[in-house]
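1. quick one: sequence and predicted model below, then my questions.
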Amino acid sequence: MGITGRTSGEESFAALSNDALDAFEASFRGEIYRPGEDEYDNARQVWNGMIDRYPALVARCAGVADVVASVNFAREQGLEVSVRGGGHNVAGTAVRDGAIVVDLTDMNAVRVDPEARTVRAEGGATLGDVDRETQLFGLATALGAVSETGIAGLTLNGGYGHLSREYGLAMDNLVSVDVVTADGEVYTASADRNEDLFWAIRGGGGAFGVVTSFEYALHEVGPEVYAFFAWYRDDDAATMMAAFREWTESAPREAGLLAFTAHVPALEEFPEESWGEPAVAFLGSARGDLDADDVFRPLSEAATPIVDLSRPMDYVDLQSMLDEDYPDGLRYYWKSVYLTELTDEVVDLAIRYNETAPSPLSTIDLWHLGGAVGEVSQDETAFWHRNKPYMLNFEANWEDSADDDANVTWAREGIAEARDLPVAAGWYGNFPGLNEDPAKQLYGDNDERLVDLKTEYDPENLFPTNGTIGPRARERSDE
């Protein structure tokens, strides 16, 4: 709330030039939402119910010309820009107080070229939008694991998912992007066009402009894959984590597996006597010609599960099976740390913190990385942490705002303890808490080059995004 009793959005809006605003709205083909209008509150909401911010305007763009007009208006009026693709960044970077939201929700077209094995998707598309179209041809690109996630934020910050170990990060599959930069220019960036911009975008988040379309390489995937999804009792957690650790040491890259500690949900698929109990679970897949029974036997034979929901399924169903666990409006706070080794101390920490979680919806996730992700050199893109075989992620998920402090504290304390371990190193841009951690821990030795390019492409910091990449301060000449 501003000092006048108005919101930051109302204060920023009141400072705008009426003539400039009229000219902007006259040139705009989409919808513009102002503070106080009926649709404004809906337009400023994002997936994470913790985020309650008040922009000066929400500009829901109908095309690239609207994006250019929005960026030019923001620059000329001294407004910061936030960009909404899917609106699923846990830190809520899609909306900023007093800024203009460049909303790409309606820019969600997807076009597949099956002969070239590429897909081009607009910046407002979700994973589900892309998978639905590419699977018509038995093709997919490496994206995330929740179909309602926007491709934009996921890709610009890296992008782990079921296909990562075989085909790399989502950003590793980019062929080209179209970008509107702070000067209102539209660039195509690729390996041989505007190469510096292409380097920075791949891992640098949205700090360099509005990416209006993404072109990805496609691979033969599906339409059917084998999904491994099994839950085990807390008493078997240490045994199952040991089996998981051994499995990761020789797992084929055509298979992936996420381990997580959780509480058994009160669903009919689970025995009622187990509801609410702490547990350890595994979700993964095997594709191609792999014999899934052989691939996952070390886990399936290590202990008796509470429930085993493993089965063949369509790839699009695998991609969407977690959607119901992450509904719009739930409250989320996620923090991450990479691991050079999965030690007994890490396993003990995950089991211990799971038992004390304030919310039964929260999980502690252990990602098995490596494979194709680690085969790209650290300086080939802005994404730095390629050589880490594991990642630990605290997912604090809860319903009531009265429980905010307890859940945020739980996640922060757990990650702080994990980061004190000798095997800990760095964090992941898509699991950022509220972006309170130092940029150096995210970008490593790529940090300085990112600052140089930020200074070149966005010297006034029109796109503050996650706050980790800022331009260099201008030197003042003596008068």
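-> Arrived safely.

2. C-alpha from now on. contacts and neighbour counts both.
-> Fine.

3. which helices and strands sit right next to the lengthiest helix in the chain?
-> Taking DSSP state H as the criterion, the chain has its longest helix at helix 404-419. Under the contact definition 3 or more C-alpha pairs under 8 Å, 6 or more residues apart in numbering; DSSP states H and E, helix 404-419 sits against strand 331-339, helix 344-355, strand 390-398.

4. report the buried residues of the second one.
-> Think helix 344-355. Across helix 344-355, burial judged by 16 or more other C-alpha atoms under 10 Å covers 346, 347, 349, 350, 351, 353, 354, 355.

5. need those in TSV with distance to residue 295, can you?
-> Formatted as TSV, those follow (distance: C-alpha to C-alpha, whole Å):
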residue	distance to residue 295
346	24
347	22
349	27
350	25
351	25
353	30
354	28
355	30
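
6. between which two of those residues is the distance greatest?
-> 346 and 355 (14.5 Å; C-alpha to C-alpha).

7. is it possible to get TSV of the helices and strands packed on helix 404-419 that adds distance to residue 227?
-> As requested, the helices and strands packed on helix 404-419 are arranged in TSV below (distance: least, C-alpha to C-alpha, whole Å):
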stretch	distance to residue 227
strand 331-339	25
helix 344-355	24
strand 390-398	21
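
8. for residue 424, which of the ones you listed is the nearest?
-> Residue 424 sits nearest to strand 331-339 of all the helices and strands packed on helix 404-419, at 4.7 Å, using C-alpha to C-alpha.

9. about what we covered before: between helix 344-355 and the longest helix of the chain, find me the angle.
-> If you take axes from the mean of the first three to the mean of the last three C-alpha atoms, to 10 degrees, helix 404-419 sits at 170 degrees to helix 344-355.

10. use this one as the comparison:
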Amino acid sequence: FEFKLHQVGPQVLSGLVVHPFADAENVLREYRAALEAAPNELTCWVVMRQAPPLPFLPAEWHGKEVLVLAMCYCGDLQEGEKATQRLRAIGTPIADVVGPNPFTGWEQAFDPLLTPGARNYWKSHDFTELSDSAIGVVTAAIPRLPGPECEIFFAHIGGAAGRVAADATAFPQRSAHYVMNVHARWREPEMDRACIDWARGVYEAASPYAAGTAYVNFMPGDEVDRVEAAYGGNYRRLLEIKQRYDPLNLFRMNQNLRPAENLRAA
């Protein structure tokens, strides 16, 4: 592989703004409006879950449902203060810990919440817009979290990704959109059914408002029927490449394109 590097940092303006989940509907609507005018250098994800015992959160909030705006501005720090101002002015947050941080530190910020050893099941949708109906589905789902590590997050995709042609790489979803990941995460095998059913229920409830596509890395192993939609117009070409370079399907621990069988079906 050859990677083209881009100058970033070494410090970026990044961090979390944590809101009470009771304010989620208003925060999500304001978040949606703020991103419409956001510069390409600004990324902001939304994470909804029970608050972990983070040192900057008051103890009385530990274990309670919260909404977190996780933002990063990759550019001049002073410009970042201006660009993040609207997001940071939303509502009455519990904590705001946005500030200059090493970019490498920001990359690792969520690692303590995702240590190895847990059981995981994901369900994902793309949305062309973050509609009020989709917001309603999510805000109804968070009070029914089946465990303290389960979460739902939204990622906003735009900026430079949209300046690449849809057929230039395998990933075709190049228009500005939101990705929702319903992330069920738990430890005890006896929680399998409750956590998986919760994730599937949120996914089904949100389906009428979704684009019908998905980010392939957020799709679980039982979603082989969605692989073609995930790759869209690139699917046929990827099958041909698979048949040429991997006809024995050596690389199969993924959302697999089985070469000979799928090529005949296509």
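-> Structure's in. What do you need? None of the values given here were measured: they were computed from a predicted structure.

11. ok so, going back, residue 236 of structure 1: which of the buried residues of helix 344-355 of structure 1 is nearest?
-> Checking those one by one against residue 236 of structure 1 (C-alpha to C-alpha), the nearest turns out to be residue 351, at 10.5 Å.

12. correct me, but the closest one touches residue 236?
-> No. In terms of C-alpha atoms under 8 Å, residue 351 of structure 1 does not count as a neighbour of residue 236; the distance is 10.5 Å.

13. what's the longest helix of structure 1 aligned against in structure 2?
-> Using TM-score structural alignment, helix 404-419 of structure 1 lines up with residues 192-207 of structure 2.

14. kindly report the same for stretch 154-161 of structure 1.
-> Stretch 154-161 of structure 1 covers no residues of structure 2 once aligned (TM-score structural alignment).

15. what do we get in structure 1 for residue 242 of structure 2?
-> In structure 1, the residue matched to residue 242 of structure 2 (TM-score structural alignment) is residue 454.

16. quick check, its match in a helix?
-> Yes. Counting by DSSP: H, G, I helix; E, B strand; the rest coil, residue 454 of structure 1 is part of a helix.

17. let me see the contact set for the closest residue to it other than its chain neighbours.
-> Nearest residue to residue 454 of structure 1 in three dimensions, chain neighbours excluded: residue 471, at 5.2 Å (C-alpha to C-alpha, 6 or more residues apart in numbering). Residue 471 of structure 1 makes contact with 451, 452, 454, 455, 456, 458, 459, 460, 461, according to C-alpha atoms under 8 Å, 6 or more residues apart in numbering.

18. looking at neighbours, which among those residues is most surrounded?
-> residue 454 (24 neighbours; other C-alpha atoms under 10 Å).

19. for residue 69 of structure 1, see how far away that one is.
-> Distance from residue 454 of structure 1 to residue 69 of structure 1, counting by C-alpha to C-alpha, to the nearest Å: 21 Å.

20. next: residue 436 of structure 1.
-> Distance, residue 436 of structure 1 to residue 69 of structure 1, using C-alpha to C-alpha: 32 Å.

21. so the two - more neighbours on which side?
-> Each of residue 436 of structure 1 and residue 69 has its neighbours counted (other C-alpha under 10 Å); residue 69 has more, 18 against 11.

22. that one against residue 26, yeah?
-> No. Look at residue 69 of structure 1 against residue 26 with C-alpha under 8 Å: they stay out of range, at 10.5 Å.

23. residue 95 of structure 2 maps to what in structure 1?
-> Checking TM-score structural alignment: residue 95 of structure 2 goes with residue 307.

24. how many other residues sit next to its match?
-> Neighbours of residue 307 of structure 1 using other C-alpha under 10 Å come to 15.

25. is the residue sitting nearest the centre point of structure 2 in a helix, a strand, or coil?
-> Geometric centre of structure 2, nearest residue: residue 155, 4.2 Å, by C-alpha atoms, centre = their mean. Three-state assignment for residue 155 of structure 2 (three-state DSSP): strand.

26. need the counterpart of it in structure 1.
-> Taking TM-score structural alignment, residue 155 of structure 2 has residue 367 as its aligned residue in structure 1.

27. dump the residue contacts of its match.
-> Residue 367 of structure 1 is in contact with 257, 258, 259, 390, 391, 392, counting by C-alpha under 8 Å, 6+ apart.

28. which helix or strand contains the first one?
-> Element membership for residue 257 of structure 1 (DSSP states H and E) is strand 255-263.

29. in structure 2, what residues pair with that strand?
-> Counting by TM-score structural alignment, strand 255-263 of structure 1 sits on residues 42-50 of structure 2.

30. how far away from the center of its chain is that stretch?
-> How far stretch 42-50 of structure 2 lies from its chain's middle: 8 Å, per C-alpha atoms, centre = their mean, to the nearest Å.

31. mean distance of that stretch to its aligned residues in structure 1, please.
-> Following the fit onto structure 1, the mean deviation recorded for stretch 42-50 of structure 2 is 1.0 Å by mean C-alpha distance after the TM-score superposition for structure 1.

32. is residue 98 of structure 2 in contact with residue 18, as I believe?
-> No. Residue 98 of structure 2 lies out of contact with residue 18 (C-alpha under 8 Å); the separation is 10.4 Å.

33. who has more neighbours out of the two?
-> residue 18 (23 against 19).

34. can you show me the strands along structure 2?
-> Using DSSP state E, the strands of structure 2 run over 11-20, 42-50, 65-73, 95-96, 99-102, 119-127, 151-157, 177-186.

35. and of these, who's closest to residue 202 of structure 2?
-> strand 177-186 (7.3 Å).

36. show me the contacts for residue 17 of structure 2.
-> Residues in contact with residue 17 of structure 2, defined by C-alpha under 8 Å, 6+ apart, are 68, 69, 70, 88, 93, 94, 95, 96, 97, 98.

37. identify the residue of structure 1 aligned to residue 10 of structure 2.
-> By TM-score structural alignment, residue 10 of structure 2 lines up with residue 223.

38. swap that for residue 116 of structure 2, sorry
-> So, by TM-score structural alignment, residue 116 of structure 2 is matched to residue 328.

39. over to residue 223 of structure 2?
-> Aligned partner of residue 223 of structure 2 by TM-score structural alignment: residue 436.

40. any of the contacts of residue 17 of structure 2 buried? List them.
-> Counted by 16+ other C-alpha under 10 Å, the contacts of residue 17 of structure 2 give 68, 69, 70, 88, 93, 94, 96, 98 as buried.
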